[in-house]
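Enquirer: dropping a prediction and its sequence here:
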Amino acid sequence: MKTDLETAERDTPAQATLYADNIGGIDEAKVSFEQGVTVLSGRNATNRTSLLQAIMAALGSDQVSLKADASEGEAELELGDDLYRRSLERRNGTIVTDGEPYLEDPELADLFAFLLESNEARRAVRRGDDLRELIMRPVDTEAIKAEIERCEQRKRQIDEELEELDELEGRLPDLEAKRTRLNDELEELREELEAAQEELDETNVDVEERREEQSELETKLEELRETRSEIERVRERIETERESIDALEEEREEVESELESLSTGDETDRSKLEAEIDTLQAEKADLSEEISQLQSTIQFNEQLLSGQESILPEGSSDDGGDGDGDVTDQLLADDETVTCWTCGSSVARDQIETTIEQLRTARQERLEERSELNTELDERRETLSTINENRTEYRQTQRRLDSIDDEMERREERVDDLIDEREELTDEIDDLEAEIDDLETEDYGDVLDQHKEVNQLEFELERKQRELENIEEQIDDIEDRLDEREGLEARRDDVTDELTDLRTRIDQIEADAVEAFNEHMENLLEVLGYGNLDRIWIDRTSREVREGRRKVTRSSFDLKIVRSTDDGAAYEDTIDHLSESEREVTGLVFALAGYLVHEVYETVPFMLLDSLEAIDSERIAKVIEYFQSYVPYLTVALLDEDAQAVDVDHEVVSEIGSPTTP
């Protein structure tokens, strides 16, 4: 994993430049970053968080805000020779984005790289939420399951082909034995025919006197031989057609059975399902709109709490501009209250914090409701899809059954025609034999018998030759098919390997996430030295949960904490009893684990850190030192006193808000 990071660092340009306009509390700013650590140093309300939001906006995140008195803004990030731009516009109370940001999908970065105070990974640890759900959210488990089903289908098809080859291979010994027997019989027939022809040639008959009779007899014998050959071919065709009819009857029984097992579903049920889906989609859209409004309200209150420029009336900036700075002075003078820019009244900071927490709780409840709606929608869609698929399969199966009936009818008519033809040929043979008998004379009887024998032997030889050719053709076909075995076995091995990878992929990601968190948590706790805090780790267990109407087994990430008393006795604790500093560090490490497991450094070169005030300066410096070895660009917003404790080589940005920012 570290080697991949080093490759990402080599491929990432050494310098980046950001331009921001009307983002958060920023009027206008231009900042350059060197690869490594950049510290945004300053007091509260100096647009450090706004600059991080501007970076997020250019990279593709939607978790950004416009300046309160602005209707539009933009962020540009120049990275090497590439320029990424994002515009923001306020429309009907919501922010609409446009442009070409660095990321097409910001989900991974929002979860594990943009670690502001509102970051979901940090908050999940603080609240004791389901960590497994969050770490696995970027993984499209449904797509993996669908791919598993496709691979299983491919493997079944290959297995069926290999079984068919095994059956064909089992037929080879009998066919080869039959070929040997036919060759022996053919050799005997050739010898008998040769002897019969020699005997006929040696027969002492006055050929000249009986030339006319002999010619007519030979003609009739040739006709008899050809007719017998023809009737043999007709018999073979009748047998082939009847075998085909038998196979069609078996197939018809299978199709009828399949048809009986299919249900097309009641039309009323389909209409009801479609109506329910429409209703659920409308409810989901309403919830999404409410969630968006709640998020905007939360961001606004967070800005109000931090005293950003975007919430202050025009002319009251924190950068020493033309305003008299009275409001800013009031904010800095009294950390316990915040002046509302809409009405000018002072509001208690803890009241705003309570409101923010209530809004977050409400938003989380709406998110859970939306998740439940998604589950219901998926169930309804799956049921409707099953009904539609069954209806389609039913129609296809019915057409297949009709096609089989038509084919059987055609073949039965063909058999009837062939039977009539066979009867006609039989009558012809009787007539020819009768004519040949009439041509026999007492003196010529032996010759006629010899002619009949030669004729019969030639007919039998021709029939055996055709049978041998058919057997050899079957053997050649089987041997050609058996040549496919090696390729099929190789394909089955590939599909089996792919199936193994797919089936273990989810487990592997979970295991890697737990391993990464536990390793980095252990390392950081050793570095940070939290008194009686011995260990924090994730224990990966399994539990049974309900998915729609089914119960399935799913992994669970249980956060375990062990402390020790003054006399050295260890005891288990809970996340609720961790100090604020310990909770923040745990949340950051969890985010780092997701960052590494999902290889976010290959997707986005930045990691952003903010709201670290709960951690003391010395430990903040150690956290930054630890994180910087895993991130190409690590940008951290710190108070001045915390920034002074950072020991690693780093750039410092202390003034934000003007185009001349270094």
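Expert: Looks like it came in fine. Numbering: from 1, shown residues only.
Enquirer: hey, let's count contacts and neighbours off CA atoms from now on
Expert: OK.
Enquirer: for residue 58, what are its contacts?
Expert: Neighbouring residues of residue 58 by C-alpha atoms under 8 Å, 6 or more residues apart in numbering: 75-77, 84-86, 101-102.
Enquirer: and the helix or strand harbouring it, how far from the chain's centre?
Expert: Element membership for residue 58, per DSSP states H and E: helix 48-59. Chain-centre distance of helix 48-59: 32 Å, with C-alpha atoms, centre = their mean, to the nearest Å.
Enquirer: next up, identify which helix or strand residue 656 is on.
Expert: Per DSSP H and E, there is no helix or strand for residue 656.
Enquirer: from residue 157, how far out is it?
Expert: Per C-alpha to C-alpha, to the nearest Å, residue 656 is found 64 Å from residue 157.
Enquirer: more crowded one of these two?
Expert: Between residue 656 and residue 157, residue 656 has the larger neighbour count (other C-alpha atoms under 10 Å), namely 25 against 13.
Enquirer: please compare the first structure with the one that follows:
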Amino acid sequence: MTWNIEIENIAGILDGKTTIEPGLNAVRGSNWQGKSSFIEAIKTALGTSTELTENKDSGRVKLQTPDRDITVTLARENGTVRRSGTPYLENEYDVIRTELFACLDERNEVRSAVRQGENLEEVLMRPLDFQNIDEQIADLKREREQIQSELSQAREAKKRLPGVQEQVTQLEKEIEELREKRDEITASDSEEGTNEDEDASPQQRLSDVQTELNQAENQIDRLERTIERTEDRLQQRRSELESLEIPEDDDIEGKLATARDKLQQIERDSEVLQSVYSANEMVLKENRLDLLTEVERELTEDNVVCWTCGNEAQREEMEERLDQLGDKITDLRAQKEQYHDRVQELEARREEIDQAERRKRDLESEITELEDTLADRRQSLDEAEERYRDAQEEVEELSDAVDETVEAISDVESKIKYREAELNDVRDELSQLETRAEQVETLEAESEEIRSEIEELRNRKDRIKHRAREAFDEAMDEILSRFGTGFETARLTADFDLVVARDGREASLDALSEGELELIGFVAALAGYESFDVDEAVPLLLVDGLGGLADDNLHTLVEYLHERTEYLVFTAYPEYTAFEGREIDPSNWAVATNRQAITD
């Protein structure tokens, strides 16, 4: 249940952190140690304050509760302080009632109003301005009108239920009678059929033949559509076959073999010449002719004995012959590329011819299959048409025999279907009426509840005023029983004027001590705390600025406030005696050295 809080550049605290425990939390310290600034930091986390340290551009409060983690950041922009992050209190109504009745520091408006002797109605009733009571009443009225409309329909449905139920019963009876009549006609026809034909009555045979006629008709329709699709496909394949062109062969295989042989011959010649060229070039380039032959070196040029033929030759002649050999190698490479391209061209042409021939064979095969399929389906169509003609002739023959029976049965069947459709409609209507009728009590309860809510909202202000005065009186009685005040009692008038009695007479507030005014201020704030159920919004009370109370009175007030909240955080000077609870030591906090930035 511990609350952890970290503070940075809030009011007079530059850096600090501590914990708040359930029960009493006394912030004990001397002036300018950050007591009041700590209260402001908590208010910042709650969302009721934005007091950034003077000369600082940003500040931050992190509050960790058992339920959630909260981070509120303050930043100074264009001379104003802007808040970012989601504080503990998000609803404007919760913020205002907490600020007025739970944040009881020296700047609290209720305490200030009491010190100034002002009328308390405006400040104690201010949260009502944020509840939008008129809008809530208007919304509830619209909701009530909708419910009243539905309630009227439900009551009307409840009235109509007996008549519709009777209509359902009557229709069920008529349908049952019609079915019995249909069965009688069918049974009579079956007896006639048994006398004439042991297998089936004319009506049964007609029904069977009509079924066969329909089947034949459906088969004809399917076959005609299938034949049409097959003919279209056959025509497409024939057209494609006619338009298919197969490139001329022109002995492509022979040409390709010749080109490949020529390419291989050129590649071998090129490799041989390249080997000879590379070896001789290396000998000349490295000037190592003496490894292969005799070299006669002279001033003008070297004479060399050719190592292949044994004849004498000059080095320049040998280099010239080597260059000629390089040129021949270059020519062979060019021929090699030419024949390589020729081979690729011939291979591509051969593949094109092969693909065209395969496509031709596929088309011819598919055309043959389609022609066979088309012939089969045309034969099936002829057979189906013959079946259709036979069945049609038989239907005509049987129709005359069963016309009267069919007409009678058809008439009864038609009436049955009409009554059944009417029965379904009436049953649906009955179901809807039953559903609506069942809602009468619920809608009446909802209407009454909304009426009560509207009445409650209309009387809310008067009720809260009455509750606030009662809470003030109750709190004042408890305060007077615990404190030895110099006045006998204090109360709020119907207009929320504060009246104090001393020695049986009304006394002026100016005659009260600072401590007595502070006690009355706390009583007034607690009256608002109880009237607006502030404990539902925030489970703590913040108290600061109690320097006007003596030690024993401060202890008494703290104990009294502790009974009304889960967490009580208050400030106290070192000279006050110890409290039975957690004491928060501000000495570890870094505070602003400029006293103008500190509220203590």
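Expert: Great, that's in hand. Quantities reported herein were computed from a predicted structural model and do not represent experimental measurements.
Enquirer: please state their TM-score.
Expert: The TM-score (TM-score structural alignment, normalised by the length of the second structure) is 0.50; 365 aligned residues with a C-alpha RMSD of 4.4 Å.
Enquirer: among the contacts of residue 58 of the first structure, which one has the most neighbours?
Expert: residue 75 (28 neighbours).
Enquirer: now do the contacts for residue 42 of the first structure.
Expert: 48, 638-640, 654-655.
Enquirer: buried ones among these?
Expert: Among the contacts of residue 42 of the first structure, the ones that count as buried by 16 or more other C-alpha atoms under 10 Å are 48, 638-640, 654-655.
Enquirer: rewinding a little: could I get the contacts of residue 42 of the first structure as JSON lines with distance to residue 506 of the first structure?
Expert: JSON lines is the format used below for the contacts of residue 42 of the first structure (distance: C-alpha to C-alpha, whole Å):
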{"residue": "48", "distance to residue 506 of the first structure": "38"}
{"residue": "638", "distance to residue 506 of the first structure": "37"}
{"residue": "639", "distance to residue 506 of the first structure": "40"}
{"residue": "640", "distance to residue 506 of the first structure": "43"}
{"residue": "654", "distance to residue 506 of the first structure": "44"}
{"residue": "655", "distance to residue 506 of the first structure": "45"}
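Enquirer: closest to residue 457 of the first structure out of the residues you listed?
Expert: Of all the contacts of residue 42 of the first structure, residue 457 of the first structure sits closest to residue 48, with 106.4 Å by C-alpha to C-alpha.
Enquirer: to which residue of the second structure is that closest one aligned?
Expert: With TM-score structural alignment as the criterion, residue 48 of the first structure lines up with residue 35 in the second structure.
Enquirer: ranges for the helices of the stretch 501-650 of the first structure?
Expert: For the stretch 501-650 of the first structure, helices defined by DSSP state H, counting those that start in this stretch occupy the ranges 580-597, 617-628, 640-643.
Enquirer: try the stretch 1-150 of the first structure
Expert: 2-11, 48-59, 107-112, 120-127, 131-136, 141-202.
Enquirer: now do the contacts for the residue positioned nearest the centre of the second structure.
Expert: With distances taken as C-alpha atoms, centre = their mean, residue 86 lies nearest the centre of the second structure, 21.8 Å away. Applying C-alpha under 8 Å, 6+ apart to residue 86 of the second structure gives the contacts 70-72.
Enquirer: can we see that at 10 Å?
Expert: 45-47, 69-73 (C-alpha atoms under 10 Å, 6 or more residues apart in numbering).
Enquirer: list just the nearest of the residues you listed to residue 178 of the second structure.
Expert: Distances from residue 178 of the second structure to the contacts of residue 86 of the second structure, taken by C-alpha to C-alpha, are shortest for residue 69, at 76.1 Å.
Enquirer: for the stretch 401-550 of the first structure, what spans make up the strands?
Expert: 533-547, 550-564 (DSSP state E, counting those that start in this stretch).
Enquirer: to residue 43 of the first structure, which of those strands lies closest?
Expert: Smallest distance to residue 43 of the first structure across those (C-alpha to C-alpha): 31.3 Å, for strand 533-547.
Enquirer: list the buried ones in that closest one?
Expert: Of the residues in strand 533-547 of the first structure, those buried (16+ other C-alpha under 10 Å) are 533-538, 540.
Enquirer: chain center to it, what's the gap?
Expert: 26 Å.
Enquirer: also stretch 132-152 of the first structure?
Expert: Using C-alpha atoms, centre = their mean, the offset of stretch 132-152 of the first structure from its chain centre is 6 Å.
Enquirer: with that, I have no additional questions.
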